[in-house]
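A.B. asks: next comes the sequence, and after it the predicted model I'd like to discuss.
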Amino acid sequence: MSFYAPSYPLARDTVDTKAPGTGKHIWQILAGAVGNVLEWYDFAAYGYFASALAKNFFPSENAALSLASTFGVFAAAFLMRPIGGALFGHVGDRFGRKQALLTSAGLMTLATFAMGLLPNYAVVGAAAPLLLIGFRLLQGLSIGGEFTASAVFLVERSDPRHRGLTGSFASVSATVGLLLGSGIGVIATWVLTPAQVDAWGWRIPFLLGILLGAFALFLRRIIVDDEPRHEAEQRRLPVVEALATDWPDILRGAVMGAAFAAGFYLIFVYVVTMVEQIDDMPAHPALEINTLSMLVLVAATPCFGALSDRLGRKPVLLASLAGLVLFSWPLFKLLLSPSFLTVLLGQSMFALIAAAWFGTIQAALVEMFRSRTRCTALSISYNVAYAVFGGTAPIIAIYLVNRLHADFGPAFFLMVIGAISFVAVLTMPDRTGQPLR
């Protein structure tokens, strides 16, 4: 028996209200989520091969400076996310969700494959880092629209009783993409020598991205059926209307997302480098730990999404942020251990805390915004948080550890920002199970 009695009307803009498990619903989920696998696989490959990229594009006698330059480009790509969110949000609100999904996936495929072909600093000199920066910015532009467009697509087509579960697959697919990137890293460091990885092995994940891209484009073209939104429906540009009418929710959503925007990249990108440099752990076991922890994240995320359908979005979101505030310091202490199992335990516990957030936040944000400007408003809100806090998190961590000699600095950073996001969630109206606005 369902927790929610079907006494409320379905949302006007809900296209497919079939329960999870039906054939059509499963294909819709796959079509909506597959682009996230591509986007986050390609985007994360940069973080996992940061050390090799630093040697090829930012050679320096100071290894810390070289790595910081590489993560600086990582951060620069995040600055493009709000722009990409506004751009693809406009496409999604004005011309339809399908067009936004197709365009973002195509752009990411092109940029990532081109990165795998780039000449390094030894071949073309200063042009090499400039080219790398250019394609990273295109990746940032693309991912700024992809994730939020897919979340809107999935939640709008869900039965109101299962929006949390269905929306969680946007996060699951993104984590699967990161998992694939980490898995490729494990295989590369296992099969190739460190010298081979630095010389040419780092190109492999970028070149393989074209396979995922082709599959995503094919599936979305044949499965997704979206009615375009004509210009007559909106007299103002979606971004203008969103900023004028939805700015309180845009601001609230950005502050809500700040903690795990920073936390995700500290836990699953920076930590790989941290355990190598601080714990002196070889790259292969460090990536193994990351891969196993993300398997925990993949398994737990839909469970928390389903839980939010029963308990409500706000309780689950508050619990995840409370866990981040209370446990960041002891879990970072585990991450700084030289023991494989201890580091794995610490990162897996972080994964469970993150799963509660990522399994719930997509439905909560879609329920927060109006249909007319939903893609644009949600994209701006979500991507501002990631631009300000996600892309800069590894640089802040490097600064706290190397310049202030504070190995636990990143933990305190997460605790402070987690408390701020906690307060923002307290102000959020909980619309679990209600018709979409």
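C.D. replies: Arrived safely, thanks for sending.

A.B. asks: from now on I want contacts and neighbour counts done on CA atoms only, so please keep to that.
C.D. replies: Will do.

A.B. asks: so L237 makes contact with H90?
C.D. replies: Yes - counting by C-alpha atoms under 8 Å, H90 is a contact partner of L237 at 7.5 Å.

A.B. asks: please say which of the two ends up with more neighbours.
C.D. replies: Counted by other C-alpha atoms under 10 Å, L237 and H90 do not tie: H90 has more neighbours, with 25 against 14.

A.B. asks: helix, strand, or coil at that one?
C.D. replies: helix (DSSP: H, G, I helix; E, B strand; the rest coil).

A.B. asks: residues contacting it?
C.D. replies: Counting by C-alpha atoms under 8 Å, 6 or more residues apart in numbering, H90 makes contact with 237-239, 375-376.

A.B. asks: one more: D280?
C.D. replies: Contacts here follow C-alpha under 8 Å, 6+ apart; on that basis D280 touches P338.

A.B. asks: element containing P59, please.
C.D. replies: Using DSSP states H and E, P59 is not contained in any helix or strand.

A.B. asks: and the nearest residue to it once chain neighbours are set aside, what does it touch?
C.D. replies: Leaving aside its sequence neighbours, P59 sits nearest to S66 (C-alpha to C-alpha, 6 or more residues apart in numbering; 6.2 Å). By C-alpha under 8 Å, 6+ apart, the residues touching S66 are 54-55, 58-60.

A.B. asks: dropping in the other structure now:
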Amino acid sequence: MHDRSRKTHNIVAATIGNTLEFYDFTVYAAFSTFLSQAYFPTGNPHLMLLLSTVIFGIGFLSRPIGAMVMGAYADRYGRKQAMTLTIWLMALGSLMIGVLPGYATLGLAAPLLLTLARLIQGFSAGGEMGSTTAFLVESSARDRVGLAASWQIATQNIGSIISGLGGIGLGACLSNTQLAGWGWRLPFLFGAIIAPVGFWIRRNVDETLHVGQTLHSMGTVISHLLTQMPGRIALCIMLVAGNTVAQYFFLYGTIFSIHDLHFPAAFSISINIALGVVGFPGALLGGYLADRHGPFRIVLVTRFLLCVLLVPAFMLLLAHPTPTVFTIVIMFLMSFHAVSTGACICLLPAMFPMKVRTLGTGLSYALGVTIFGGTAQPIFTMMIANTGNNLSWIYYVVGMLCISSLSLIFLWRMPGTRTTVACADR
């Protein structure tokens, strides 16, 4: 296989699982109303939806566990083997939701099995990120590490676009009765079908882990990381915190547009697609710029611009609360966030040597997403409800971006980190 074809194959192999992960994530959120009817028929619509979203959130709890187990596995036995296992786990979680009978058939076992499916999805997602990001940077050219890693972020947006288009297609082809009865299962079954394709692609990639640089057991990998590099883990968690809170700002924007601005419910699907269309090229641009000018500089500049623009942009929106203005504002802000996250992602694997790179990258990311991403939307909701101010939650986003950027400065000042972005020990 030619070198260019091999690099393309590596990118597709690594990112197909990440695309599937974010596809599953957005599909569950989009069809949570139907899931609540199938598995939580309490008779109270608000309670039903709340229970469905709680099960959704439970999936976050298993992400750090997946990152720990699969990260240690990938650092001991190889990125390829870990990537193969995680994509089958993703398929299992999607298939379970797609075929699981409802409460009317299984009773209490139905929501319990739904919870198990979400835990499996969270476990696989936690293990997927570290192994694929390590694989991307280790299989790339030394002057293309930023661009290679940015595909990890870019393909999250592809997952959003696919799920959004699928939602529109199902809405056009099926009635509400059909969607509520069985149509909502189709997107999950589609996700289960994608996974074998991903396995077939991944089985032909070359392993990037050097046998001579592995530790002798998974326990040693975990012990080495936690005892030798706790400071780097903490700084990387805070680095991820700014990205994930900002990401959930955009995801929450669809809820805000419906609940607080009273836009049509169908509007949320179009917004998710619009964000994906901006986020995909924006993330790749961020990776490209990181290779040219350094990731620290690009992330700091774009985060600063996002912080400065967030409040006035939303003040403009609240002064002219129309779907058109909302779409323009949210896509404009997304362009800065996408570039920032695309440039930032290559820093995580660069902070850890190859022998603990997957574990360090995946665990830092999973803990950052779980702690700060998993709590972001409840915090947004409580701030708006308690203050009565539709701008209050924006200040939380700005504050977290500023705090997170302090960790970026500390990482930049650490000995050797300015020259490790190319992951020289590979």
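C.D. replies: Received the coordinates, thanks. Computed from a predicted structure; not experimentally measured.

A.B. asks: work out the TM-score between the chains.
C.D. replies: Remark: TM-score between the superposed chains equals 0.91 [TM-score structural alignment, normalised by the length of the second structure]; 418 aligned residues with a C-alpha RMSD of 2.4 Å.

A.B. asks: returning to what we had before: please report the distance of the counterpart of the residue nearest to P59 of the first structure in the second structure from Q121 of the second structure.
C.D. replies: By TM-score structural alignment, S66 of the first structure lines up with M48 in the second structure. Noted for M48 of the second structure: a distance of 21 Å to Q121 of the second structure, by C-alpha to C-alpha, to the nearest Å.

A.B. asks: and for H259 of the second structure?
C.D. replies: For H259 of the second structure, the distance to Q121 of the second structure - C-alpha to C-alpha - is 28 Å.

A.B. asks: can you pull up the most central residue in the first structure?
C.D. replies: Nearest to the mean C-alpha position of the first structure, by C-alpha atoms, centre = their mean, lies A174 at 6.0 Å.

A.B. asks: what's it aligned with over in the second structure?
C.D. replies: In the second structure, A174 of the first structure lands on Q156 (TM-score structural alignment).

A.B. asks: surely its match meets T19?
C.D. replies: Yes - under the criterion of C-alpha under 8 Å, Q156 of the second structure makes contact with T19 at 5.3 Å.

A.B. asks: residue in the second structure matching Q28 of the first structure?
C.D. replies: That one, Q28 of the first structure, aligns with N10 by TM-score structural alignment.

A.B. asks: how about the contacts made by that match?
C.D. replies: 136, 139, 205.

A.B. asks: let's have these in TSV, adding distance to W412 of the second structure and secondary structure.
C.D. replies: Below are those laid out as TSV (distance: C-alpha to C-alpha, whole Å; DSSP: H, G, I helix; E, B strand; the rest coil):
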residue	distance to W412 of the second structure	secondary structure
L136	22	helix
S139	24	coil
V205	33	coil
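
A.B. asks: name the nearest residue to S182 of the first structure, ignoring sequence neighbours.
C.D. replies: T291 (5.7 Å).

A.B. asks: if we can go back for a sec, so how far is V299 of the second structure from the match of Q28 of the first structure?
C.D. replies: Counting by C-alpha to C-alpha, the gap from N10 of the second structure to V299 of the second structure is 26 Å.

A.B. asks: same question, S335 of the second structure
C.D. replies: Applying C-alpha to C-alpha to S335 of the second structure and V299 of the second structure gives a distance of 13 Å.

A.B. asks: quick one on the thing from earlier: could you check which helix or strand contains the residue nearest to P59 of the first structure?
C.D. replies: helix 63-79.
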